[in-house]
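K.L.:
compute the structure for the input listed below.
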Amino acid sequence: MVKYKFPDGFWWGSAASGPQTEGRVKGDGKADNIWDHWYKKEPEKFFNQVGPQNTSKVYQSYKEDVQLMKKSGHNTFRTSIQWSRLIPNSDGKVNSEAVKFYDDYFNELLENGIEPFVNLFHFDMPMRLQEMGGWLNRETVEAYVHYAETCFELFGDRVKKWFTHNEPIVPVEGGYLYQFHYPSEVNMKHAVQVGFNELLASAKVIQKYHETNLDGEIGIILNLTPSYPRDENSPADVKAAKIADAFFNRSFLDPSVKGTFPKELVEIVTELNMLPEMEEGDLTLIEENTVDLLGINYYQPRRVKAKESAKNNEMAPMPDDYFDDYEKPGRKMNPYRGWEIYEKGIYDILANIRKNYGNIQCFISENGMGVEGEERFTDENGKVQDDYRIDFIKDHLRYVHQAIQEGTNCLGYHMWTCMDNWSWLNAYKNRYGFIAIDLDNNAARTIKKSGEWFKTVSDNNGFED
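P.N.:
Here you go, the predicted model:
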């Protein structure tokens, strides 16, 4: 039996987001974000036509949820404030119902020994701002800074861990390259501008937070997908993997931690004549306002080979013009999500952060396994027997432990997600939670076997295997 012991004070918990969990109730004062709008416009795009208005009903059930978090071993929990809930209108006025909800929610967590980690933006652009261009419009950057300052003022006395964005590459990919987020465009020039404006907004908010007298920390959450070349001895494959890494990892990692942009990406964007519009001082501001803390979301690797397929001239330019994806023979798969399971990837990310990013303090902010039709694993007592999820977490935690033993400054592990929640176009197709949600029974909650196991991990600050 090998005991994997983690450092004292390790953050055990999970992550979620406001738009994926809260839902809407009459009189809550929330305005539409892009997901509310898209669902009203094209409900057929959403799995089983389940939209964001119901989700997991956390708005009504947060007190019960916090008790379930305690029972499943949480000492920390990440969620997000919904911009469209807190500041619903263009007048900039705060919604008092939203303030009451978030005050009560955060207080409930703290009173039960669970520290709230709060993210400011989780893919939920207010529709009133999207109609003016969303992240394409520099005015959105200034509106975001006002929103963030409002959050700090209202909740900063209790919330000590803030994050500017969750996975900022996803609105770039989904909204402006691959059409799985609204506005569902294919426009590389817009993608570049959106990415730059997100980074500018992040740096401005970090600057504002550091100017306050609050004693917390502010960071960013990035989904890092290690890019592995098909053949490490092939210069063409290695170059392709390096370019993929620059597009999908270093595009946000380098400026967020180092204050600089990867030269490979700058060269490509320059050659395409697609440098973003910026103002004097923007690059200096990004350089001088880097993160205190890095959240790392890891689900799968990216395997890359030199470009062999024909370029799609109708869609070009695209990142895919510079590499092809590669399917490694014999890879382990999550068949429900269509993603490769490669546990060592989490170690490789942490080792890279230690060696090449100043060993900045970091934590695993998401890691998880989505399973479709999970109710078929429910036993006679109504509990989901998700041993596969326990094995998944164990297999990743072993590598997290190894990275820590080698000196990586990793402070915690959050699974995606606390309870089964709504996931954009996929709605409730794949279940990820420690806690099951019964949509046919008023979103009733039941802790899964994995949640009970996670409590023992948290209590013991580690596990035996």
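
K.L.:
only C-alpha atoms from now on, for both contacts and neighbour counts.
P.N.:
OK.

K.L.:
what sits against the residue located most distally from the centre of the chain?
P.N.:
Going by CA atoms, centre = their mean, the residue of the chain most distant from its centre is E380, 34.7 Å out. Neighbouring residues of E380 by CA atoms under 8 Å, 6 or more residues apart in numbering: there are none.

K.L.:
so it, which of the three states?
P.N.:
coil (DSSP: H, G, I helix; E, B strand; the rest coil).

K.L.:
compare with the first, here's sequence two:
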Amino acid sequence: MLFTKDDFGDDFKWGVSTAAYQIEGAHNIDGKGLSIWDTFSQKKKKIFNNHNGNTACDFYTHYADDIALLYKLNIPNYRFSISWSRILPHGIGAVNIKGIDFYNKVIDFCLELGIEPWITLYHWDLPQELQQKGGWANREIINWFSYFVDCCIKNFGDRVKRWMVLNEPMVFTGAGYFLGVHAPGKKGLSSFLAAAHHAALCQAEGGRIIKTLRSDCKVGTTFSYSHVEPYRTGNEKDLKAALKVDALLNRMFIEPLLGLGYPTKDLKILERIERFMYPHDEKKLKFDMDFTGLQNYTREIVSHAPLMPFVKAKIIKASKRNVQHTLMDWEIHPPSIYNALKRYSSYQQIKEIIVTENGAAFTDAHEEGMVNDSERVKYLQDYIAQVLLAKKEGVKVNGYFVWTLMDNFEWAEGFYPRFGLVYVDFATQQRVVKNSGRWYSQFLKNTVPASM
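P.N.:
Next up is the predicted model:
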């Protein structure tokens, strides 16, 4: 069965997503302060091949060309984030006018070309000065973050009408404050639970601030969601393990926001978060978002693991299961995005779902001016088909954004995994549109159908 862009309706939002630290570079010029990723990426053996985002894609210099490329590719919506330390070098206090000017130029040029800017307020690059005071593990982050949100909305809210408060809070708190594999490199359950609770409070408080300052803005936030299944179907221990992992990965932040509280019934260890809760926090965790950003790449297969602390469960890697997978060792399983959308649709409080990230990393070869990434083309077609299937079944999904516009700095994996629709030669900063970028452009122009 073939489908086209028209099958999704005229109001469906198509776009691409990026993040400030992953593309901007210019890490220490024009008044920008250090972020936790500026610091973390300088530590040996933390990032693949000791890569860092000091230059990345140099979007700070090339923004006009890159936005013009968006226009050339027929991409009507661009999701990007604001570097907190670029506009507030110390996290709070004095505003860096050159940082404000940069984002004004990005926003204004998008609008000039008819591209709608969608801004993520926090995409993992906390100012280093705030981390030295405890970062997300310090409850004062609520006040610091509120100051940042207020600054952004007052400077950009007159033109930007779609805002996302946080990007994947489960990932930046889990990887950054429990496992220590992402910035700021902290470890331990107490550190994680404190950071997680404060992030959950900030996602609601950020929404309230935006709506108070600009009632004409649409407010959302984004969540990572990986469909979880037990390794052995029908095995009671694996079923319980999968339920725990699902509670941790997929429910820990969305449910408090919806007024359902933390999923402590299915993951008892989360009861310890109560020691970081103040009176009335349960009420403060709740906020009625205009839309919810869903970010799906894969599914996770989980088995019981009695020696694993806290959850007694482990994820079985795709390569160990001999299934088709990406360079990130994430299983290619298109129904995962359908299942994620159906799950979110079961929450009656959610008004609108936007797929704010979906994509894949493969070994891309630049040969004779071309990048023939046929695996990525098929991946996008198959996942988009599942989005359409969910939409046809009544799921309130109204947008799809590819991760990502161009190859970039992929956090702990450095520049090794390439997710982009556009190939970047990091030595020369040359951009080459991949076949996937050409396909997406033609699909959005409605000149090529896709199979379902």
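
K.L.:
ok, the most centrally placed residue in the second structure - contacts?
P.N.:
For the second structure, the residue lying nearest the average C-alpha position, counting by CA atoms, centre = their mean, turns out to be N167 (4.5 Å). N167 of the second structure makes contacts with T120, Y122, H123, W124, T221, T222, F223, as judged by CA under 8 Å, 6+ apart.

K.L.:
with E108 of the first structure instead?
P.N.:
E108 of the first structure neighbours (CA under 8 Å, 6+ apart): K63, V66.

K.L.:
same question for A306 of the first structure.
P.N.:
A236, D237, V238, K239, A240, A241, Y322, F323, D324.

K.L.:
about what we covered before: please point out which of the contacts of N167 of the second structure the first structure shares.
P.N.:
Contacts from the contacts of N167 of the second structure that recur in the first structure, judged by both residues aligned by TM-score structural alignment, their matches' CA atoms under 8 Å, are T120, Y122, H123, W124, T221, T222, F223.

K.L.:
dump these into JSON lines; add secondary structure as well.
P.N.:
Conversion of these to JSON lines gives the following (three-state DSSP):
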{"residue": "T120", "secondary structure": "strand"}
{"residue": "Y122", "secondary structure": "strand"}
{"residue": "H123", "secondary structure": "coil"}
{"residue": "W124", "secondary structure": "coil"}
{"residue": "T221", "secondary structure": "strand"}
{"residue": "T222", "secondary structure": "strand"}
{"residue": "F223", "secondary structure": "strand"}
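
K.L.:
circling back: for the contacts of A306 of the first structure, which one is nearest N409 of the first structure?
P.N.:
Nearest to N409 of the first structure out of the contacts of A306 of the first structure is A241 (CA to CA; 26.1 Å).

K.L.:
isn't that closest one up against Y322?
P.N.:
No: with contact defined as CA atoms under 8 Å, A241 of the first structure does not reach Y322; the gap is 9.3 Å.

K.L.:
more crowded one of these two?
P.N.:
A241 (27 against 18; other CA atoms under 10 Å).

K.L.:
counterpart of that one in the second structure?
P.N.:
For A241 of the first structure, the aligned residue in the second structure is A242 (criterion: TM-score structural alignment).

K.L.:
same check, this time on T408 of the first structure
P.N.:
By TM-score structural alignment, T408 of the first structure lines up with V395.

K.L.:
surely its match and S345 touch.
P.N.:
Yes: the criterion here is CA under 8 Å, and V395 of the second structure meets it with S345 at 5.7 Å.

K.L.:
just to be sure, the match of A241 of the first structure is in a helix?
P.N.:
Yes: applying three-state DSSP, one finds A242 of the second structure inside a helix.

K.L.:
check contacts around it.
P.N.:
V228, E229, P230, I301, V302, S303, A313.

K.L.:
which part of the first structure lines up with the strand or helix carrying the fourth one?
P.N.:
Using DSSP states H and E, the secondary-structure element containing I301 of the second structure is strand 299-304. On the first structure, the counterpart of strand 299-304 of the second structure by TM-score structural alignment is residues 301-306.

K.L.:
return the distance of the matching stretch from the chain's centre.
P.N.:
Distance of stretch 301-306 of the first structure from its chain centroid, counting by CA atoms, centre = their mean, to the nearest Å, is 22 Å.

K.L.:
so how far does stretch 27-35 of the second structure reach from one end to the other?
P.N.:
9 Å (CA to CA, to the nearest Å).

K.L.:
please read the previous query as pertaining to stretch 10-19 of the first structure.
P.N.:
27 Å.

K.L.:
what do you get for stretch 273-292 of the second structure?
P.N.:
24 Å.

K.L.:
for that stretch, which outside residues touch it?
P.N.:
Taking CA under 8 Å, 6+ apart as the rule, stretch 273-292 of the second structure contacts 193-194, 197, 200-201, 203-205, 207-208, 218-223, 256-259, 261, 349-354.

K.L.:
Y231 of the second structure pairs with which position in the first structure?
P.N.:
Under TM-score structural alignment, Y231 of the second structure pairs with R230 in the first structure.

K.L.:
my guess is its match contacts V304. True?
P.N.:
Yes: with contact defined as CA under 8 Å, R230 of the first structure reaches V304; the gap is 5.8 Å.

K.L.:
what's the overlap in contacts for those two?
P.N.:
Shared contacts of R230 of the first structure and V304 (CA under 8 Å, 6+ apart): D237, Y326.

K.L.:
so between those two, which is more surrounded?
P.N.:
Ranked by neighbour count (other CA under 10 Å), R230 of the first structure and V304 place V304 first, with 26 against 20.
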